[in-house]
Each structure stands twice: as C-alpha cells, then as structure tokens.
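Undergrad: next come a sequence and a model predicted from it.
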Amino acid sequence: MEKTKVVIVGASHGGHQSILELLSRYGDNVDITLFEAGDYVSFMSCGMELYLEDQVTNVNDVRNFRPEDFPQPNVAIKNNHEVKAINTDVKTVTVTHDGQTEDYPYDKLILSSGVTPHSLPVPGTELENVFLMRGYDWATKIKAKLEDPEVKHIAVVGAGYIGIEAAEAARKAGKEVTILDVIDRPLGTYLDKELTDILEGHLKDKGVKVITNAQIVEFSGKGAVEAIKTSTGEIKTDLIIQAAGVTANTEWLKGTVNLDGRGWIITNEYLQTNIPDVYAVGDATLAYSIPARKKLPIALATVARREARYVVKHLFEKTPEKPFGGVVGSSALSVFDYHFATSGLNSFTAKRADVVARSSFYQDSLRPKYIPEENGNPEVSVQLFYDPFTHLILGGAILSTYDVTAQGNVIALAIENHLTLENLAEADFFFQPGFDRQWSLLNLAAQNALEEEPFVE
C-alpha cells in the first residue's frame, strides 16, 4: 500500500509539532517531507534574549529540533528549500534549491510558513549596523556587537516584547540604550496603562531612555548608521535593532490560497484553506480567539502547536466531528526585575476586536501583611478584563518583582472554561503564608472587580 505523502512548509513550532503528531498517530504509514527556506533548522527566536545574555548552553542549542532528531526513513527535512508555489491541479509544490527548481507531490499539505520581521519604510535601512531581531543569523550578529567595545550606544525601534528583550540585553551588556515606539507607551498593545506605567518607570530606573510617540523619518550615516532622525530631533547611535512588528510570509500564496487584506491565511473552523487537502497553522494564520469569539492574528508558539495537533489528528477526515476549539493567547515576559504574564484580551485588543470589555485593577501584597516586604512579600498588581453584562472573564494580567507568571495560566484556564468573576472570586486555591494569602490574589482581584468589601488581614 502506497504511503500518504504529507508535505510541511516551515520548520518552526507548527512544522515541528506536525512531524511529532504524524509519527505518533500514523507511524510509517505516512511519508513526511518538511521544507525550510532558511539554512538553519530551527532557531527559537523566543530564546534569543537568553542567548544574548549568556544564559544558554550554546547558540546551536536554541532551537526546536535538529534534523537528526528524526532519523526515521519516512521523514525528510530539507533546509535551504524554498517553496515557491502550490500547483493545485496536480497536487505538487514547486521548490527551489541551489538555483534548481523541482516539483514535489503531496497528498496532504500543511502550511506553517510563519512571519517575516518588518524593516521600517524609511531611508537608511540598508546601512551597516541596522539589524533585525529574529533568527539565527541576526542573533549571532547582535551578540557580536554586544561584545564589541566600539559599539557604545544601541537604539531599539519597537517597544513590544522583542524590543524590550533587545533593550534589556543591550543594557546588561553595558551599552547606552534608547528604545523608541510610535505609540504612547512601551508594551502598550500587551498591557493597560496601570501596568505599563510601572514598567516604563522601571526601564528608566535601569538606564534605558524611553521615547514614545516617535515618528522616525530616517536612519542616517555614511556607510554605517550614525543616527536616527525623528520628526522632533536626532538620536546618535552605533547600532539599530528593529523590532517593529512582523508580516505574514504569504506573498507566494497570493492567487492560490485565500488571504485577508493584511496577508494572513484564511482558514475555516477546521483549519482547512480554500484548497482541498491544504491546511494552515501558526503565525501566518488568523487564529480563533476564545475571548474575542472571532479570528485574530495571534503569533505564539503555543497557538501553532495546538493548531498542528488538531490538524494532524483530523487529517484524514473530510469534515471533522468538531471544529478547532480556539485559543486564549497567553504570554509572559521579564523586564529587568519585574515579571508579568498576560492572557486573553486587554483594553487595546478588545477594542480592536470590537469586544465590549470592562477592566478592574487590583494591587496587594503577595503574602499576609505581617510579613515585611524585605522578607519576600512584594507588591503584586492584577488586572482583569470581563464582559460587563455576563461577567465572563475575557482577559487578565499579573505583574510583580516576584515571579507570579504561573498565575497567568490560571487566568487562561478561567477564560477557556468560560468562568465568571463570581467563579474566580470563590475558586478554591491553597493557602500557606510562606507562599500566598488566605484568599488568593486572583480571588481578591475578582472580589475587587465585583466591588465587594476589601478583605483585611
């Protein structure tokens, strides 16, 4: 019996998980070929900051997998192979490698083509020492510059997760650092103002210059970059790291696979594209958001892996018994001494998704008040977002100098399981004064949102 030919495009989280699921569920009954356009399989960009700060074993270990991790004879992993087209009439993909073009047949095709980082549409991006913050090659280049004593000032464009990581790594390397963003506060699309005010002050305390509402007009210099010109002035710099968003890597799919106006792959509720036997997962797709109840771009490894798991499980069903259940969208980050986690929607993402959400902000000590702060009892900030009519929890964030990020997973479970403020206010969590309060901080945050009498101990 001839094996089913499964072709996977892209070697990041979605591609990796697809191979794992295919082997686990179908063994040697499938013939798997994965194509990766780059020469490195497969760098984990979310681990780049750890590499830049010398917290990993080796740069070559910061990856999802190595090709040799799959020695099975029915698995072929081909790097430096760029898929250029899908030939739907004959079910082949056109692939280029070393200047040669070849068509490969498929029975099932899984697209995990990912995203490409933005380079700002301003003059000067071609100058030396203008870098992007994504991928193996850029990681090694940035690392070399952090170790170069001639590089004294680094400017980071973009104050999202990646930009903050770049700024922190550069500051810890002893560089003068300026971070710029077009919006009015760092991390403004991830957290509400109550939390970003804390973090912005902390960034400044750590010596990072923060410039918001920045309108960049040019990167200037002779050969190598020397300055960033904005609408209000000029910032001298030896190196620019661009971390200003991403674009779906889907230009090659235009006219074949349905895309939305911004280039995201459109799938149905079963993660199928408009082309029979062609599926799409990961950062280049629109993912179904449980709290928003619609599809949104949610570029997270956790999303790609859950989607790949679903696709492979139902790969041989024309119409699966049930649709993909969706995702919450959860993430976490450290900003020097602070740690935060966020799940679901916030004010910015709720408004962008046209979802009515109310927010509640709560601050308290991690442990009972009789424990001094210097003995491990820091302040914790909790923000909850909820439907004002049903009290369904739609999102939340938690921040402290103590690592409370695991609480973000509790919020994620609350959202996924359609819990209300009332449910969270009474949820049964453990108490031990060495760790927490008689009422958990999430209990107290929900009680605060319900405007209950404050608990005092």
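TA: Looks like it came in fine. Numbers count the residues shown, from 1 in each chain.
Undergrad: going by C-alpha atoms from here, please, whenever you check contacts or count neighbours.
TA: Will do.
Undergrad: relative to residue 432, how far out is residue 377?
TA: 13 Å (CA to CA, to the nearest Å).
Undergrad: of those two, who's got more company?
TA: The neighbour comparison of residue 377 against residue 432 (other CA atoms under 10 Å) goes to residue 377, with 21 against 10.
Undergrad: was I right about the more buried one contacting residue 371?
TA: Yes - applying CA atoms under 8 Å, one finds residue 377 in contact with residue 371, separated by 6.3 Å.
Undergrad: contacting residues for the residue positioned nearest the centre of the chain?
TA: The residue lying closest to the centre of the chain (CA atoms, centre = their mean) is residue 300, at 3.8 Å. Applying CA atoms under 8 Å, 6 or more residues apart in numbering to residue 300 gives the contacts 282, 283, 329, 331.
Undergrad: what do you get for residue 111?
TA: Residues near residue 111 by CA under 8 Å, 6+ apart: 8, 9, 10, 278, 279, 280, 281.
Undergrad: helix, strand or coil for the first one?
TA: Remark: residue 8 carries the secondary structure label strand [criterion: DSSP: H, G, I helix; E, B strand; the rest coil].
Undergrad: count of residues packed around it?
TA: Using other CA under 10 Å, residue 8 is surrounded by 28 other residues.
Undergrad: contact partners for it?
TA: 15, 18, 32, 33, 34, 35, 109, 110, 111, 112.
Undergrad: next step: those restricted to helices.
TA: Cross-referencing these against helices under DSSP state H gives 15, 18.
Undergrad: from the contacts of residue 8, which two are the most distant?
TA: 32 and 112 (14.3 Å; CA to CA).
Undergrad: of those two, who's got more company?
TA: residue 112 (27 against 24).
Undergrad: presented hereafter is structure B, for comparison with structure A:
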Amino acid sequence: MKIAVIGSTHAGTAAVTNMAQLYPDADITVYERNDNVSFLSCGIALYVGGVVEDPKGLFYSSPEKIAALGVNVKLQHDVKNIDTEAKTIEAVNLITGETAYDRYDKLVMTTGSWPITPPIEGINLENILLAKNYTQANTIIDKAKNAQNITVVGAGYIGVELVEAFQQAGKNVTLIDGVDRILNKYLDKEFTDIVEEAFKERGVALRLGEKVEKFEGKDRVEAVVTGNGRVETDLVIMCVGFRPNTSLLKDKVEMLDNGAIKVDEYMRTSDPDIFAAGDCCAVKYNPTGGHMYIPLATNAVRMGTLAARNIVEPTTKNVGTQGTSGLHLYDLFMASTGLTETSAAGMKVAIENITVNEHHRPEFMPTSENVMLKVSYLPDSRKIIGAQVISKADVTQAINTLSVCIQTGMTIDELGFVDFFFQPHFNQPWNFLNKAGLAAVTT
C-alpha cells in the first residue's frame, strides 16, 4: 500500500507516526512545504515573550525521527496538483525547482490552515507580519527588538497572548479588533470584561469595535488607520483568524462554505481513498451535532491519529469535540468548552445559564481565590451544552471535566451530585461544579 501525506504539523505528524507503526510494510511519503515538522504554533507567544528560551522545545518531532520510522520525508516540497482520478501528485522541490511526480493508493490531507490576510490598503508594507509558523515567529522576535510601538490586529487567543508578551517586554501596545470585545469566540462578556481590565491596568490600548481601513507608510508601516482615527506604529502583527488550506482539493471533495473539508467519523472525505485531519477540515461538534471549523492542536492530533487507525479499514470512530480550550494571561486562568451564551445566540440555540462565584478552597487557607463559573444547558433536556471559568487560581481542569459531561450527555441536575473529592488544599466540601448544578436545580 502506497500512502501519501501532505503536510506535517500536528495532524500530519500524528498520522505519519502512527501509520509507520501500524503498517510497517506500507510505503509512506510525507510532503512538507517548510524545512521543519511538528511546530507548536500555539507556543509562539511564549517564544516571543522569552518564556521558551530554546525553540527546539516547540518541536515534538523532527524529520530525522520520522525518517527513522521508515517514512520517505520530502521537506520543502510544495504540492501543486492532485489528480484524484489518476491518484497522482505533482510537487515542486523548493530548493532545486524540479518537479516531482508521485502516486498513491491512499492520501491523507493534513495541510492545516493559514492566517487570513484581509485585502486592506497597505497590507504589503514592511513590518506587517503574520504569526503562524516557526519562520514567522523568528521574524517577529527580530523585528520587535527595534520596535517600540507595536499594534496587534485581532483579539483571539494568539493576538491577546502576543499583546501580553509585548507589554511585558516594555513595548507600547495597541490591540485592535472589529468586534467590541476580546476573545468573543471563547468567553462571554462578563469574563472578557475581567481580561480587558487586566490589559487596561497595564497600559495596553484597546481599540475594540474598530475596523482597520488602511495601513500607512512609505516602505515600512508607520500607522494603522481605523474608522476612529490613526495609530502610529513601528510593527503590526496580523492575527485575524485562519482559513483552511484546501485549494488542492477544491471541487474534488465535499467542503464547508469556508473551504474546510468534511470528514465522516472515520476521517474519510467524500472520496473513499482520501482522508483529512487537522486544521484543513471540519470536525463533528457535539453541542450541535453538526460540522464546525475549530482549528485547535488537540483536534488535529486526535484526527491525525484516527486517520492512521482507519486508513486500511474503519476501526475507531471520532467521538467529536466540544472545542475545549484554555488560556493564561497575567494572573488570570480561563477556559471554556462547548457553547457560550454568545455563540448559542449566533446559532439560534435556546439555552439557559447558571453562574456561580465561589472561593476555590476554604478561606482559612493562606490563599483562597474567587472562581466565576458559568454553565449553559438546554432548557428541555437540561443537558449541559457549554461552560466557562475564570480565576486567579488554576482551576481550568474543571472545564475538561465539563467537556466530558457534554460529550456523555450529563444533565445540569446530575452535575449537582457528582462525586468529587474534598481536601482543603484544593477545593471546598461542595465543589464549585456541584454548586452550579445545585443552583440550577433550585431555579
């Protein structure tokens, strides 16, 4: 069996590693456009901020490790065309310029995603950078050394983490987003208000609800212009989101409107010999039961592993995702899973919510931090559909627990009486998760 894999970051590395172990007789070739594999892009802000001093730690595999498994690794090869009927691949060697041709019996698409670059006037000026891969991370670090005024466009996870890193490095930082609050895809307003205040207290300028109209400068960017005015800047980092890298299979397999490839529970596309995993495809979203585009490393490694397990015959189903994620900014720990009140409204899903504010452990302990937990549930079935938490204590693992609750169909009433341990170092006799369930029962 001849297997071709296109792309080798999270999903691709997981797929290749597992396939090499599961099918030692298979002829496996991986094509990667970059000169490295398995870069943890979610660690870019830690690298930029100096928390990660040795960038080698941001790679959990290497071309040498993959090749040692018997895989044919073709780095710096850009795949230009896939003929799905003939089952052939055309790729260009980016070093020599030569064109290489290959065939496959099974194809695994793990081409990932790429930062969105809106068609804004002046966006091609020097010092307007993207934040996705290792090369871009190094460019950000290099350019930031001589930049005092830095503007981040986009208030998602990567954007806010970079803002924190730049502010702590002593830079004057402005954060711009077209939405009127930060992290709006992950947390509701009562949570993001807390994070926004943390930024304001540290001198970060928040320009929210403002759309970037153009970038000004002769050769290098000098200012960002929004509908509310001009922001002088030395450096701009664009973090406005990601789009799936799927043009190679356009009109060849089923996709969502944004280009994300649809896969079934075994990671198969609408072409039975093509599998897809990671940021290039849509995932089964358990809170709604439909397909959604949720580019997270956790989803990618799971899907890559599943593609490997199922490529010969369907054996292991994808249980879906809740889109569970977490974030640490300054002294705040936050996490979410499933639907928020905001996202539910956007999807026209009727939900009810319960919010509790509790100390994470008894107040006789040396420290006892407030925890704000919000749990969303369906009004009829009362099944838990989402949750959010924020605290100065790291209680984010509670969101992993609630992710399991959503996946298994637990009700808010059952949550009130789940068996959680008590020990004063960690929690209260009634865990704050229990208290959310109990509060909902009494309403």
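TA: It's in. Note that this is a predicted model, so its numbers are computed, not measured.
Undergrad: just give the TM-score of the two.
TA: Laid over one another, the chains give 0.96 as their TM-score (TM-score structural alignment, normalised by the length of the second structure), with 441 aligned residues with a CA RMSD of 1.6 Å.
Undergrad: and the residue nearest to the centre of the first structure, what's its match in the second structure?
TA: Alignment note (TM-score structural alignment): residue 300 of the first structure maps to residue 296 of the second structure.
Undergrad: return the distance of its match relative to residue 222 of the second structure.
TA: Per CA to CA, residue 296 of the second structure is found 33 Å from residue 222 of the second structure.
Undergrad: go on, residue 43 of the second structure?
TA: Distance from residue 43 of the second structure to residue 222 of the second structure, by CA to CA: 28 Å.
Undergrad: which residues does the aligned residue in the first structure for residue 407 of the second structure contact?
TA: Residue 407 of the second structure maps onto residue 416 in the first structure when the alignment is built from TM-score structural alignment. By CA under 8 Å, 6+ apart, residue 416 of the first structure lies in contact with 290, 291, 327, 328.
Undergrad: if you set the cut-off to 10 Å instead, what comes out?
TA: Residue 416 of the first structure makes contact with 289, 290, 291, 325, 326, 327, 328, 344, 393, 394, 410, according to CA atoms under 10 Å, 6 or more residues apart in numbering.
Undergrad: same deal with residue 397 of the first structure?
TA: Listed by CA under 10 Å, 6+ apart, the contact set of residue 397 of the first structure reads 190-192, 195, 330-332, 340-346, 361, 381-385, 405, 407-408, 411-412.
Undergrad: let's go with 8 Å and repeat that
TA: Residues in contact with residue 397 of the first structure (CA under 8 Å, 6+ apart) are 191, 340, 341, 342, 343, 382, 383, 384, 408.
Undergrad: the helix or strand harbouring residue 401 of the second structure vs the first structure, average offset?
TA: According to DSSP states H and E, residue 401 of the second structure maps onto helix 397-408. Taken over the aligned residues, the distance from helix 397-408 of the second structure to the first structure averages 1.2 Å (mean CA distance after the TM-score superposition for the first structure).
Undergrad: name the surrounding residues that touch the next helix or strand after that helix.
TA: Counting by DSSP H and E, the element after helix 397-408 of the second structure in chain order, helix or strand, is helix 412-415. Contact with helix 412-415 of the second structure is made by 377, 382, 383, 384, 433, 434, 436, 437, 438, 440, 441, as judged by CA under 8 Å, 6+ apart.
Undergrad: hmm, 6 Å instead?
TA: 382, 384, 434, 437, 441 (CA atoms under 6 Å, 6 or more residues apart in numbering).
Undergrad: now do the last one: how many residues are near it, please.
TA: Right, the one you point to is residue 441 of the second structure. 14.
Undergrad: then the fourth one?
TA: Applying other CA under 10 Å, we find 23 other residues in the vicinity of residue 437 of the second structure.
Undergrad: and residue 206 of the second structure, that's in a strand?
TA: Yes - Residue 206 of the second structure: assigned to a strand according to three-state DSSP.
Undergrad: quick one: map it onto the first structure.
TA: In the first structure, residue 206 of the second structure lines up with residue 210, judged by TM-score structural alignment.
Undergrad: for burial, what's the neighbour tally of its match?
TA: By other CA under 10 Å, 19 other residues sit near residue 210 of the first structure.
Undergrad: does it touch residue 179 like I think?
TA: Yes - look at residue 210 of the first structure against residue 179 with CA atoms under 6 Å: they come within range, at 5.1 Å.
Undergrad: tell me the buried residues in stretch 231-251 of the second structure?
TA: Across stretch 231-251 of the second structure, burial judged by 16 or more other CA atoms under 10 Å covers 231-246, 249.
Undergrad: aligned to residue 235 of the second structure, what sits in the first structure?
TA: Mapped onto the first structure by TM-score structural alignment, residue 235 of the second structure lines up with residue 239.
Undergrad: nope, residue 256 of the second structure is what I was after
TA: Using TM-score structural alignment, the equivalent of residue 256 of the second structure in the first structure is residue 260.
Undergrad: out of the contacts of residue 300 of the first structure, which are buried?
TA: For the contacts of residue 300 of the first structure, buried by 16+ other CA under 10 Å: 282, 283, 329, 331.
Undergrad: nearest to residue 126 of the first structure among the residues you listed?
TA: The nearest member of these to residue 126 of the first structure, counting by CA to CA, is residue 283 at 26.4 Å.
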